[in-house]
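Asker: Got a sequence here, can you build the structure:
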Amino acid sequence: MSKIAFLVAAEGIERVELADPWQAVKDAGHEPVVLSPDSGEVQTFDHLTAADKWPVDHPVADVAVGDFAALVLPGGVANPDALRRDEQAVAFVKDFVASGKPVAAICHAPWTLIEADAVRGRTLTSWPSLQTDLRNAGATWVDQQVAVDGNLITSRNPDDLPAFSETLLKALA
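Answerer: A predicted model of the protein is given here:
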């Protein structure tokens, strides 16, 4: 059983973008783990409405890339915007991408990849409003369910979650 890191901020996480890949990873026999800049709980949302709270398993400063087989970056607008302002979270993402292990980001989550300088020369997809940000950071943006470029797996939105989770699980096989 491999540990899979789910890195999120304290709030603003799109619930389904955390819960669905989490369940897929768990159902496949892996151990999903919530990482966040701080300990305690994180607040998920159904768009703009507060939803479930999730316990943080470990602050990101207390773990190493070697502890995990893959990294999942759920979206939500506020979540990746907060993560990209946290130096330890950004350093963890940068090191994870450099490790060659799978990094799966959905919706607005590629903002954190941009901050980690991990998109230059890569092809990604995202929520449509990020396409200019991705292009300005040196990426090629495509409008498709899932884009895979090396160890980066990206998807556009919650409608893409089945394909996103399936692609993540294939990368872990």
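Asker: Only C-alpha atoms from now on, for both contacts and neighbour counts.
Answerer: Will do.
Asker: Report the separation between the residue nearest the centre of the chain and Phe6.
Answerer: Nearest to the mean C-alpha position of the chain, by Cα atoms, centre = their mean, lies Leu73 at 0.8 Å. To Phe6, Leu73 is 6 Å away according to Cα to Cα, to the nearest Å.
Asker: Kindly report the same for Pro59.
Answerer: For Pro59 relative to Phe6 (Cα to Cα), the value is 11 Å.
Asker: overlap in contacts of those two?
Answerer: Leu35 (Cα atoms under 8 Å, 6 or more residues apart in numbering).
Asker: between the two, who's got more neighbours?
Answerer: For Pro59 and Phe6, the more surrounded residue by other Cα atoms under 10 Å is Phe6, and the numbers stand at 23 against 17.
Asker: you'd agree the more buried one is in a strand?
Answerer: Yes. Residue state for Phe6 (DSSP: H, G, I helix; E, B strand; the rest coil) corresponds to a strand.
Asker: Second input sequence below; structure requested for side-by-side comparison:
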Amino acid sequence: MAAQLAGKKVAFLMTDGVEQVEFTEPWNALRAAGALVSLVSPTAGTVLGFDHREKGDTFDVDLPVADADAGTFDALVLPGGVVNADHLRMDEASVAFVRSFFEQHKPVAAICHAPWLLAEAGVVRGRSVTSYPSLKTDLVNAGAHWSDEEVVVDQGLVTSRRPKDLPAFIAKTIEEIGEGEHAGQTV
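Answerer: Got it, this is the predicted structure:
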């Protein structure tokens, strides 16, 4: 498995309030598969994780999103967390960063509340997705085809509902990153 993503550069975009397990499990799995991972954030210094409503660990930011260029990465992972996703969708640089991955046809994986950011970036119209159930109306209103499944893959876009879906989410994320750019992954 270590060579499956050898040399692939993957950005993890998140801020304070991220659901910690939705960051750490994919981060560790992608690293184990050979990916070079970077934590990108509008937050300077560190990001505070949460275990639902309880404060978790802090994680060092590798790159400010304002300085990040999607062209230097092969894929993007968006961990969830209500506060994390809500803050990111209000940050113009984060929204632009997400959108640029779609413009470049690169794989994007979003779990739980992270698809809010996809709706904000205007990249879900006509796409099949899932999310935490409370986001269904927002995603449908943004033009997505929403379904209640553990993982939905649509031409380089991987989405899942919640932490219990992480095994399927991680497997499909690794698969889509390994495949590379997808012509159907577009704005």
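Asker: ranges for the strands of structure 1?
Answerer: 3-7, 11-14, 31-36, 41-46, 49-55, 58-59, 70-73, 103-106, 123-124, 140-141, 146-149, 152-155 (DSSP state E).
Asker: between the fourth one and strand 31-36, how big is the angle?
Answerer: Strand 41-46 of structure 1 and strand 31-36 are oriented at 100 degrees to each other (axes from the mean of the first three to the mean of the last three Cα atoms, to 10 degrees).
Asker: mean shift of strand 41-46 of structure 1 relative to structure 2?
Answerer: Taken over the aligned residues, the distance from strand 41-46 of structure 1 to structure 2 averages 0.3 Å (mean Cα distance after the TM-score superposition for structure 1).
Asker: Structure 2: matching residues for that strand?
Answerer: Here strand 41-46 of structure 1 aligns to structure 2 at residues 46-51, judged by TM-score structural alignment.
Asker: Tell me the buried residues in the matching stretch?
Answerer: For stretch 46-51 of structure 2, the neighbour count (16 or more other Cα atoms under 10 Å) marks 46-50 as buried.
Asker: Show me what the residue nearest to the centre of structure 1 aligns to in structure 2.
Answerer: Per TM-score structural alignment, Leu73 of structure 1 is aligned with Leu78.
Asker: Check which residues of stretch 145-154 of structure 1 are buried.
Answerer: In stretch 145-154 of structure 1, counting by 16+ other Cα under 10 Å, buried: 145-148, 151-154.
Asker: export these to a markdown table and tack on distance to Leu134 of structure 1?
Answerer: Shown next, in a markdown table, are the buried residues of stretch 145-154 of structure 1 (distance: Cα to Cα, whole Å):
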| residue | distance to Leu134 of structure 1 |
| --- | --- |
| Gln145 | 17 |
| Val146 | 15 |
| Ala147 | 13 |
| Val148 | 15 |
| Asn151 | 17 |
| Leu152 | 14 |
| Ile153 | 14 |
| Thr154 | 12 |
